[in-house]
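Visitor: Can you look at this prediction? I've put the sequence above it.
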Amino acid sequence: MAVPLPPKRRRGIYLLPNLFTTGCLFCGFYAVTAAMNGQFDKAAFSIFAAMVMDGLDGRVARLTHTQTAFGAEYDSLSDMISFGLAPALVMYLWSLSFLAKLGWFASFVYTAATALRLARFNTQLSVEDKRYFQGLPSPSAAAIVAGMVWLGESYGLEGNAMRYVAIVTTTLAALLMVSNFRYYSFKSLNIRGKVPFVVIIAVMLALAVILTDPQLMLFLLFSAYAASGPLLTLLLRRQKKAKRRKAG
């Protein structure tokens, strides 16, 4: 009697989360092409749009239980384009190109730092404390770089005049990505749980403030998040020292 063969597993990928990842990749690609055409405000806005797409793909995958190794790798490659290569090229074309080789070097350092940040994150998924990121997340670094370009375009600041501020901002963002500073990940927040009514009011007020001047507010918001890393790391170290003293 012939033994029936087990049914073949259907190979494929989940459409919904990977669709958002593709949208993130498209926004990064569009940012580069827009910057090449001198449309720097559109380029910067596209990088922020890529951040929204990147935030949605992971949450959708977790909510729909469609997390796969393919999706994780695709998301990492998309992040490298949208938050590594695209911000570096946009900043270079807007301002850093006026510094010749120095500007080119700063753009490369930012791109390389993003690659190193993503590689370290991928290798520490199983051991990293989910409450904190090690190093500034690449989307936040991209938001600072793109936010500066968007802010400059909105306030009529030419890239040539901002070239020294641009190189300092780009280099600092790159160094923070590969640093050992701890950043709060916000992954512990339960968006499906109940919250006090005052929280909804606070969120509405925050959105209203951001929408009054999104270019300035977003730049300040992500700059404050970047500055929070050293402060949080110092606080955590002090707490560890205090625990050791009590235990001793």
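Guide: Good, I have the coordinates. Fair warning: this is a prediction, and the values are worked out from it, not measured in the lab.
Visitor: Every contact and neighbour count from this point should use C-alpha atoms.
Guide: Will do.
Visitor: Could I get the full set of strands for the chain?
Guide: For the chain, the strands defined by DSSP state E occupy 132-134, 182-184.
Visitor: for the last one, packing partners?
Guide: Just to be clear, that refers to strand 182-184. strand 132-134, helix 214-247 (3 or more CA pairs under 8 Å, 6 or more residues apart in numbering; DSSP states H and E).
Visitor: Tell me which of the ones you listed is the most buried.
Guide: Highest mean neighbour count of the helices and strands packed on strand 182-184: strand 132-134, a mean of 20 (counted as mean count of other CA atoms under 10 Å).
Visitor: from the chain's centre, how far out does that one sit?
Guide: Its chain's C-alpha centre and that of strand 132-134 lie 13 Å apart, by CA atoms, centre = their mean, to the nearest Å.
Visitor: list the helices and strands that strand packs on?
Guide: Judged by 3+ CA pairs under 8 Å, 6+ apart, the packing partners of strand 132-134 are strand 182-184.
Visitor: One more to weigh against that first structure:
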Amino acid sequence: MRVVIPNAVTVLVLCAGLTGVRFAITGEWRNAVAMIVIAGVLDGIDGRIARLLKGASKFGAELDSLADLTAFGVAPALIIYLWSLVYLPGIGWVFALAHAVACALRLARFNSRLDVDDQPHKRAGFLTGIPAPVGAGLALSPIFASLWLGPDFLIDVRVRFAVSAAVIGTTAALMASSVPTYAWGAIRLRPTWRLVALLGVGLFAAALVAEPWMTLTLLSLAYAVSVPLAIRSYARVMRRSAAAVPAGPGPAA
């Protein structure tokens, strides 16, 4: 059971992603994107459950990658395609494919480097590219904004297509890129800030329940802003590391 429970949660991630596609086919956009959000929450806890129960396994790692590709690569690509990119089915399908392929490339790169020691981004506390669940959220952010601002927002199909294509193209590039991004595990809070952080988590949860689409839209914008900040932070960390390395001995007289 220690192995079955976390794998069952991973299977729920896959099921949630595919259920989102099912809702998108019938035009139930709220339910469709909600399924991807639920998949993201489940994906965030399955690994922690496995470590807590000491039930991590090679099978679970492989299943997790397949579930992530389905829920955060294939499903968001189909949802955003049916919502907007279908209005230009030729080029629109290319953008949808770009998201799914970029997600697969990111997951393959992540799995292939699990045992690699020389990972400068990881050593400095950063990720390489944006994670697959974050990529799915960013790709669906135009739908978040539309559900928040009402049916008149992006009502013109050409504008909707242009915005969706730009967002999903940028997201795909960031997933497949080697851009350093912030990692939650690298965040260190001073003791004086812990109560403030708990208050912030509580307020975020309340906002997510009261105004989910506004909260998800603003969260997507905040993460997009954090990417260039992470690049600057990583460059600063690398400069400090280089400055801390003692210079080698000079040439002999």
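Guide: Okay, I see it. None of the values given here were measured: they were computed from a predicted structure.
Visitor: What would you report as the TM-score here?
Guide: After superposition, the two chains reach a TM-score (TM-score structural alignment, normalised by the length of the first structure) of 0.86; 236 aligned residues with a CA RMSD of 2.5 Å.
Visitor: whereabouts in the first structure does stretch 41-56 of the second structure align?
Guide: With TM-score structural alignment applied, stretch 41-56 of the second structure matches the range 52-67 in the first structure.
Visitor: how about the matching stretch: buried residues?
Guide: M53, D54, L56, D57, G58, V60, A61, T66, Q67 (16 or more other CA atoms under 10 Å).
Visitor: same check, this time on stretch 168-181 of the second structure
Guide: Those would be I168, G169, T170, T171, A172, A173, L174, M175, A176, V179, P180, T181, for stretch 168-181 of the second structure by 16+ other CA under 10 Å.
Visitor: Mind putting those into CSV with distance to A77 of the second structure?
Guide: CSV is the format used below for these (distance: CA to CA, whole Å):
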residue, distance to A77 of the second structure
I168, 8
G169, 11
T170, 13
T171, 11
A172, 10
A173, 14
L174, 15
M175, 14
A176, 15
V179, 22
P180, 24
T181, 22
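Visitor: And the strands of the first structure: which comes nearest G152 of the first structure?
Guide: Between G152 of the first structure and the strands of the first structure, the tightest spacing by CA to CA is seen for strand 182-184, at 27.0 Å.
Visitor: next one: that closest one to chain centre, how far?
Guide: The answer for strand 182-184 of the first structure is 13 Å, by CA atoms, centre = their mean.
Visitor: tell me, that strand lands on which residues of the second structure?
Guide: Against the second structure, strand 182-184 of the first structure falls on residues 180-182 (TM-score structural alignment).
Visitor: mean per-residue distance, that stretch to the first structure?
Guide: With mean CA distance after the TM-score superposition for the first structure, stretch 180-182 of the second structure departs from the first structure by a mean of 1.5 Å once superposed.
Visitor: residue ranges for the helices of the stretch 1-150 of the second structure, please.
Guide: 4-25, 29-53, 58-69, 75-83, 89-112, 120-123, 132-139, 141-149 (DSSP state H, counting those that start in this stretch).
Visitor: quick one on the thing from earlier: redo the buried residues of stretch 52-67 of the first structure as JSON lines? Include distance to L116 of the first structure.
Guide: Formatted as JSON lines, the buried residues of stretch 52-67 of the first structure follow (distance: CA to CA, whole Å):
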{"residue": "M53", "distance to L116 of the first structure": "22"}
{"residue": "D54", "distance to L116 of the first structure": "19"}
{"residue": "L56", "distance to L116 of the first structure": "23"}
{"residue": "D57", "distance to L116 of the first structure": "22"}
{"residue": "G58", "distance to L116 of the first structure": "21"}
{"residue": "V60", "distance to L116 of the first structure": "26"}
{"residue": "A61", "distance to L116 of the first structure": "25"}
{"residue": "T66", "distance to L116 of the first structure": "27"}
{"residue": "Q67", "distance to L116 of the first structure": "23"}
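Visitor: re earlier: distance to F40 of the first structure added to the helices and strands packed on strand 182-184 of the first structure, as CSV?
Guide: Formatted as CSV, those follow (distance: least, CA to CA, whole Å):
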stretch, distance to F40 of the first structure
strand 132-134, 30
helix 214-247, 13
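Visitor: Now tabulate the strands of the first structure in CSV and tack on distance to Y225 of the first structure.
Guide: Below are the strands of the first structure laid out as CSV (distance: least, CA to CA, whole Å):
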stretch, distance to Y225 of the first structure
strand 132-134, 12
strand 182-184, 8
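Visitor: could the helices of the stretch 1-150 of the second structure be laid out in TSV, adding distance to V201 of the second structure?
Guide: What follows is the helices of the stretch 1-150 of the second structure, written out as TSV (distance: least, CA to CA, whole Å):
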stretch	distance to V201 of the second structure
helix 4-25	23
helix 29-53	15
helix 58-69	25
helix 75-83	26
helix 89-112	28
helix 120-123	25
helix 132-139	18
helix 141-149	21
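Visitor: Out of those helices, which is closest to L203 of the second structure?
Guide: The nearest among these, by CA to CA, is helix 29-53 at 17.5 Å.
Visitor: same for the closest one, what does it pack against?
Guide: helix 4-25, helix 75-83, helix 132-139, helix 141-149.
Visitor: For V196 of the second structure, which of these is the nearest?
Guide: The nearest among those, by CA to CA, is helix 132-139 at 24.4 Å.
Visitor: corresponding residues in the first structure for the closest one?
Guide: By TM-score structural alignment, helix 132-139 of the second structure lines up with residues 138-145 in the first structure.
Visitor: Could you point out the residues of the second structure onto which stretch 20-40 of the first structure aligns?
Guide: Going by TM-score structural alignment, stretch 20-40 of the first structure sits over residues 9-29 in the second structure.
Visitor: how close does the match of helix 132-139 of the second structure sit to the second structure?
Guide: Mean for stretch 138-145 of the first structure is 0.8 Å (mean CA distance after the TM-score superposition for the first structure).
Visitor: Likewise for stretch 25-34 of the first structure?
Guide: Looks like 0.6 Å for stretch 25-34 of the first structure (mean CA distance after the TM-score superposition for the first structure).
Visitor: List the buried residues in that stretch.
Guide: For stretch 25-34 of the first structure, by 16+ other CA under 10 Å, it's L25, F26, C27, G28, F29, Y30, A31, V32, T33, A34.
Visitor: Please give the number of neighbouring residues around the aligned partner of M80 of the first structure in the second structure.
Guide: With TM-score structural alignment as the criterion, M80 of the first structure lines up with L69 in the second structure. Neighbours of L69 of the second structure under the rule other CA atoms under 10 Å: 25.
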